[in-house]
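# Structural data only, the sequence is not supplied:
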């Protein structure tokens, strides 16, 4: 598996991250096989969140990997906090207590990466800074990032937080690519020119923040996958033709499309199917041509100005 540096850190991570939101759907034996298969593929970066399964997903993962000190050193663990029932919470108390809960459920002494999950409009960045300092000095968290945040929200945090923001997890796929299309349609009188995120793609590139695309196969919010979907005949035809040319699956091409972008992204998979995960990992070995990248972009309904 090809690797990249996560943000400005020295942490080398595989270009494909394994999302564990759905691991609750597997029984113990299936979970063990899935995690082992990921490790065999070199996909040793596992993404969690304290709200996935109400915390159960982290417990299932720890059981599946039979967590111990030696096993822990073979992987990179990331989790997220900040979402509570009916609200978002970036208070110092909630961040600290959330991390303690995450560590207990994952049966580890530290997280490689902690992300703040969804923007809290009541955030007091001084409290976040205090929480991050405590977590860093205690060794409980080694690197910090955010999720679903725009440039101004990140800059507000960085005014107070001394640790670098190394990652920003954002919804991005071939069919959910407004952060790309708004940059292509600058100064145009069309919907694609609407800047919905403050230029977050270019901001992250400028500041060496790794973008982690979540739901890389979804269209809409969680309306379904576009691969093999009758709603996207032109897109699937184009992806299938390019997949055949490379001798890989359509799943591989969908991830390769994200990896082709020079922002050096790290897509987060969501599948619990081992064969599909392997297809995702194969994208590390595929480099799409400029012509093929744009052909897929246009086939998704995006019009070049």
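Noted; the coordinates are in hand. Please read these numbers as outputs of a predicted model, since none were measured by experiment. Numbers count the residues shown, from 1 in each chain.
# drop to CA atoms for contacts and neighbour counts, all remaining ones
OK.
# Thought residue 199 was touching residue 178, still the case?
No: Residue 178 is beyond contact range of residue 199, at 10.0 Å (criterion: CA atoms under 8 Å).
# Between those two, which is the more surrounded one?
Between residue 178 and residue 199, residue 178 has the larger neighbour count (other CA atoms under 10 Å), namely 22 against 16.
# How much space separates that one from residue 297?
The span separating residue 178 from residue 297 equals 11 Å under the rule CA to CA, to the nearest Å.
# shared neighbours of the two, anything?
By CA atoms under 8 Å, 6 or more residues apart in numbering, residue 178 and residue 297 have no common neighbours.
# Just give the nearest non-adjacent residue to residue 111, would you?
Once flanking residues are discounted, residue 111 sits nearest to residue 141: 4.8 Å by CA to CA, 6 or more residues apart in numbering.
# now swap in residue 249 and tell me
Nearest in space to residue 249, with sequence neighbours left out and distances taken as CA to CA, 6+ apart, is residue 243 at 5.5 Å.
# quick one: the one you found from residue 236, how far?
Between residue 243 and residue 236 the distance, using CA to CA, works out to 10 Å.
# okay, pairing it with this:
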């Protein structure tokens, strides 16, 4: 599998990561098979959050992996914090407590990357900087990032973080959810896609060497379900199938190849717990879509070029 470095760090990972949100629903034996299969296919970054399965996903992951000290260096563990029941919380107290809980559930001494989950508009960046400093100095977290934040929110944090600048921004992106791309086509236009909804977050991340991780790469809406194989999306599925036949892979692999083709080195976060599906998806690394094919897929998803 192709490798990439997260942000400006020296942390090298496979270009696809495995999202472990649903892992808490699996028996330990099944979870072990999922993880072994991921590693065999070059997927070595595992994405968690303290809220996934109310912590059960992290616990099942640890039991299924059963790492020894030597094996820990061969994988990268990422988790997120900040979402609480009915509110968001980026206070120093909550960040530190959340990390302690994740470390215990994950049965590890350190987390490779910690992301702040949904934005907390009551954020006090000085507090976040203090929490990150404690975690870095204690060796409990190596690198830091955010999820679902716009450029000014990241700028505000970076003002106080000093050398611990943000490495990652996890953002929703799929063939049928492309707001971070649309406005870049529709410059100086008066149509709906020209509306800048996120402060040109993709360009900002590229300019500042912040790795974009694409969550829900097969989803439409926010939690509505997959668009791949969905009869409600006939045109994009027709094109996916056409290219899947050409490249002798699955339609899901083509959907991931479309993301990987973007020069921003975006890392898709794939949440499947099906071993064969993940194996099939990783064949996306053998494909480099042509510029014409990339645009054809974009248009098939209902997007018009100016």
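Okay, I see it. As the structure is a computational prediction, the values presented were derived from the model and not from experiment.
# Once they're superposed, what TM-score comes out?
Put the two chains on top of each other and the TM-score (TM-score structural alignment, normalised by the length of the first structure) is 0.99; 305 aligned residues with a CA RMSD of 0.7 Å.
# Which of the helices or strands spans the residue nearest to residue 249 of the first structure?
helix 233-246 (DSSP states H and E).
# ok, residues contacting that helix?
Against helix 233-246 of the first structure from outside (CA under 8 Å, 6+ apart): 226-229, 249-250, 252-254, 286, 292, 295-296, 299-300.
# Apply 10 Å and report the result again.
When contacts are taken as CA atoms under 10 Å, 6 or more residues apart in numbering, the neighbours of helix 233-246 of the first structure outside the stretch itself are 174-175, 226-230, 247-254, 257, 286-288, 292-293, 295-301.
# List the buried residues of that helix.
Under the neighbour-count criterion of 16 or more other CA atoms under 10 Å, helix 233-246 of the first structure has 235, 236, 237, 238, 239, 240, 242, 243 buried.
# From what I see, residue 1 of the second structure and residue 38 are in contact.
No: using CA atoms under 10 Å, residue 1 of the second structure makes no contact with residue 38, being 11.0 Å away.
# overlap in contacts of those two?
In terms of CA under 10 Å, 6+ apart, residue 1 of the second structure and residue 38 are both contacted by the residues 16, 44, 282.
# any idea which element the most centrally placed residue in the second structure lies in?
The central residue of the second structure, meaning the one whose C-alpha is nearest the mean C-alpha position (CA atoms, centre = their mean), is residue 213 at 3.5 Å. When secondary structure is defined using DSSP H and E, the element that contains residue 213 of the second structure is strand 211-215.
# Identify the residues contacting that strand?
Contact with strand 211-215 of the second structure is made by 4-8, 15-17, 19, 145-148, 166-174, 201-202, 205-206, 256, 259, 264-271, as judged by CA under 10 Å, 6+ apart.
# do stretch 31-44 of the first structure as well
Counting contacts by CA under 10 Å, 6+ apart, the residues outside stretch 31-44 of the first structure that touch it are 1-3, 13-18, 20, 23-26, 28, 30, 45-46, 60-66, 74-77, 271-275, 277-278, 280-282.
# Just the residues you listed: which are in helices?
If you go by DSSP state H, the contacts of stretch 31-44 of the first structure have 28, 30, 60-65, 274-275, 277-278, 280-282 in helices.
# now the residues you listed: which count as buried?
By neighbour count, with 16+ other CA under 10 Å, these hold 30, 60-65, 274, 277-278, 280-282 as buried.
# As JSON lines, the residues you listed with distance to residue 108 of the first structure would be great.
Written out in JSON lines, the entries for those read as follows (distance: CA to CA, whole Å):
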{"residue": "30", "distance to residue 108 of the first structure": "22"}
{"residue": "60", "distance to residue 108 of the first structure": "14"}
{"residue": "61", "distance to residue 108 of the first structure": "12"}
{"residue": "62", "distance to residue 108 of the first structure": "9"}
{"residue": "63", "distance to residue 108 of the first structure": "12"}
{"residue": "64", "distance to residue 108 of the first structure": "14"}
{"residue": "65", "distance to residue 108 of the first structure": "12"}
{"residue": "274", "distance to residue 108 of the first structure": "25"}
{"residue": "277", "distance to residue 108 of the first structure": "25"}
{"residue": "278", "distance to residue 108 of the first structure": "27"}
{"residue": "280", "distance to residue 108 of the first structure": "27"}
{"residue": "281", "distance to residue 108 of the first structure": "26"}
{"residue": "282", "distance to residue 108 of the first structure": "30"}
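# which one among those residues gets closest to residue 220 of the first structure?
The nearest member of those to residue 220 of the first structure, counting by CA to CA, is residue 280 at 20.7 Å.
# Where do the helices of the stretch 1-150 of the second structure begin and end?
Under the criterion DSSP state H, counting those that start in this stretch, helices of the stretch 1-150 of the second structure are mapped to 28-40, 56-65, 69-72, 92-106, 125-137.
# Surely residue 133 of the first structure touches residue 95?
No: assessed by CA under 10 Å, residue 133 of the first structure is found out of contact with residue 95, at 11.6 Å.
# if you count what's nearby, which of these two comes out ahead?
Each of residue 133 of the first structure and residue 95 had its neighbours counted (other CA under 10 Å), and the higher figure belongs to residue 95 (22 against 16).
# Can you pick out the most distant pair from the ones in helices among the contacts of stretch 31-44 of the first structure?
Farthest-apart pair in these is 63 and 282; separation 27.1 Å (CA to CA).
# Format the shared contacts of residue 1 and residue 38 of the second structure as a markdown table; extra columns: distance to residue 120 of the second structure.
As requested, these are exported to a markdown table (distance: CA to CA, whole Å):
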| residue | distance to residue 120 of the second structure |
| --- | --- |
| 16 | 28 |
| 44 | 29 |
| 282 | 34 |
